[in-house]
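> take this sequence and fold it.
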Amino acid sequence: MPLGLLTIPCRTDNYAFLLHDDSTGAAALVDAPEAGPIQAALEAHGWRLTDILLTHHHDDHVAGVEELREGGARVIGAEADAHRLPALDAAVTPGAPLEVLGTRVEVIDVPGHTVGHVAFHFPQDHIAFTADSLMALGCGRLFEGTAGQMWDSLRRLRDLPGDTLICSGHEYTETNARFAQTIEPGNAALQERARAVTQARADGRPTVPSRLSEERATNPFLRADAPELQRAIGMEGETAETVFAEIRGRKDRF
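Below is the predicted model of the structure:
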């Protein structure tokens, strides 16, 4: 049976995600912005937390770990970032085998936002947890990495199957949509998505997760090598990394 997915709003604009196996009652958490809403969801559904997967070290993704691990959950994170993550029970490296809830998990290196950021791809369930690397209509700020690193990371994620559900870490989509329209105002798919995002937020609905196919068509940070986007910002023929850096800089000033 495929795993179920529950999106949990946390803090001001964070999301945590619970994967659950209804046949066993086991659940795995991706990122722990705060313990309260996650514990409430576990108790409401009668699930047992077995694993906590961490994408990167920022407090708004790990603050709830110590309280949540008290029930014996295994804490999983990148070996390269172990020195600044909560104590890990399993330190993983990109490409190495990992199994969670009886399902194979691919660990993907996605530096840029931080140098130790990883994403977790569950290929059998068509879900990727990308946190602050690939985001809905956006990408994370370059706090530690370079534009080149982030562009390479986004290309790796872009190469996943188009039906992959992208679970990113924040509700930033409405602002991201407004910015994206300054980059590609003639993108009809983007205009349609922006209207849907505005309506969703007006209705109090989350805009995360999103489909990778939709991100490919509308997210300017995935489209730095698209000739039509390069033409739209007067950078036709420039390298994709240069175009990406320009778009990221514009977003930082937006």
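> every contact and neighbour count from this point should use C-alpha atoms.
Will do.
> measure residue 110 to residue 150 for me?
Distance from residue 110 to residue 150, counting by C-alpha to C-alpha, to the nearest Å: 7 Å.
> second input sequence below; structure requested for side-by-side comparison:
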Amino acid sequence: MALEIVTVPCLSDNYAFLAHDAATGATAVVDVPEAAPILNALRERGWKASHILITHHHADHVDGVPALAAATGARVIGAAADARRLPRLDEAVKEGDAVRIGMAAGRVLDVSGHTVGHVAFHFPDSKAVFTADSLMALGCGRVFEGTPEQMWRSLSKLAALPPDTQVYSGHEYTQANARFALTIEPENDALISRAEAVSAARAAGRATVPSVLSEELATNPFLRARLPEVKAAIDMKGASDAEAFAQIRARKDRF
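Next up is the predicted model:
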């Protein structure tokens, strides 16, 4: 059973997501930067949050969890490895654990790197993965707590999902990410076209999230660090995939 998924803008550039199972009425909220816009989006649709899925501990993803849980009675689910830094959990999960939203079955992926204990939620029948600040549209999160090798393993795990998977990431950073990506592959036709489409979408006030994994594989420099032509472009012929990724991430940090 496929979930109906709604993108909810929060704060200045964050996204939360509603994932609704029409058959049962169950509705998950993925990350809660702030409660008010999410409660408004639920009210507009006549939905009630039954679950809150937390990806990682950063304040711009969890600050609204207590208020939303209090208002809705939703069950709060997050990583066991990070429970000490998360709002109070009703269910602590780890890599491979099942998560069910009504009739929709998902699983937990450990995507540590941006933070240690960061998780993603993959719902294969809905062709959806909620990645927050791990894999992002044309980018990835800074490696604040993990290592580049750890982040590369996490991105590789996400890259191996079916290419038609919709990637629901946590921020509207795509236009800036496109500008950086073009410094790595300025002659990548797919990237040039995507950058133009992103600029047009933003000029019209449209969100660029979610994206499609196949598009990320064709244009996202962080996923493409394994390719010989990308290694050549950053003067790292013969480097390991993780080493090339680390170099690209370092360049983005200085961009």
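> please enumerate the shared neighbours of residue 110 and residue 150 of the first structure.
Both residue 110 of the first structure and residue 150 are in contact with residue 133, where contact means C-alpha atoms under 8 Å, 6 or more residues apart in numbering.
> wait, residue 129 of the first structure touches residue 110, no?
No. Look at residue 129 of the first structure against residue 110 with C-alpha atoms under 8 Å: they stay out of range, at 11.2 Å.
> excluding its backbone neighbours, what's nearest residue 109 of the first structure?
residue 118 (4.8 Å; C-alpha to C-alpha, 6 or more residues apart in numbering).
> got the contact list for that neighbour?
By C-alpha under 8 Å, 6+ apart, the contact list for residue 118 of the first structure reads 55, 56, 78, 94, 107, 108, 109, 110, 111, 130.
> out of those residues, which are inside helices?
Residues of the contacts of residue 118 of the first structure located in helices (DSSP state H): none.
> between residue 129 and residue 110 of the first structure, which contacts overlap?
Common neighbours of residue 129 of the first structure and residue 110 (C-alpha under 8 Å, 6+ apart) are residue 119.
> any idea how far residue 155 of the second structure is from the residue nearest to residue 163 of the second structure when sequence neighbours are not counted?
Leaving aside its sequence neighbours, residue 163 of the second structure sits nearest to residue 214 (C-alpha to C-alpha, 6+ apart; 4.6 Å). According to C-alpha to C-alpha, residue 214 of the second structure and residue 155 of the second structure sit 14 Å apart.
> when those two are compared, which one has more neighbours?
More crowded of residue 214 of the second structure and residue 155, by other C-alpha atoms under 10 Å: residue 155, with 21 against 17.
> the closest residue to that one other than its chain neighbours: how many residues sit nearby?
Sequence neighbours aside, residue 135 is the residue nearest to residue 155 of the second structure in space, at 6.3 Å (criterion: C-alpha to C-alpha, 6+ apart). By other C-alpha under 10 Å, 30 other residues sit near residue 135 of the second structure.
> confirm for me that residue 135 of the second structure is in contact with residue 151.
No. Judged on C-alpha under 8 Å, residue 135 of the second structure makes no contact with residue 151 at a distance of 9.5 Å.
> helix, strand or coil for residue 27 of the first structure?
Secondary structure state of residue 27 of the first structure, per DSSP: H, G, I helix; E, B strand; the rest coil, is strand.
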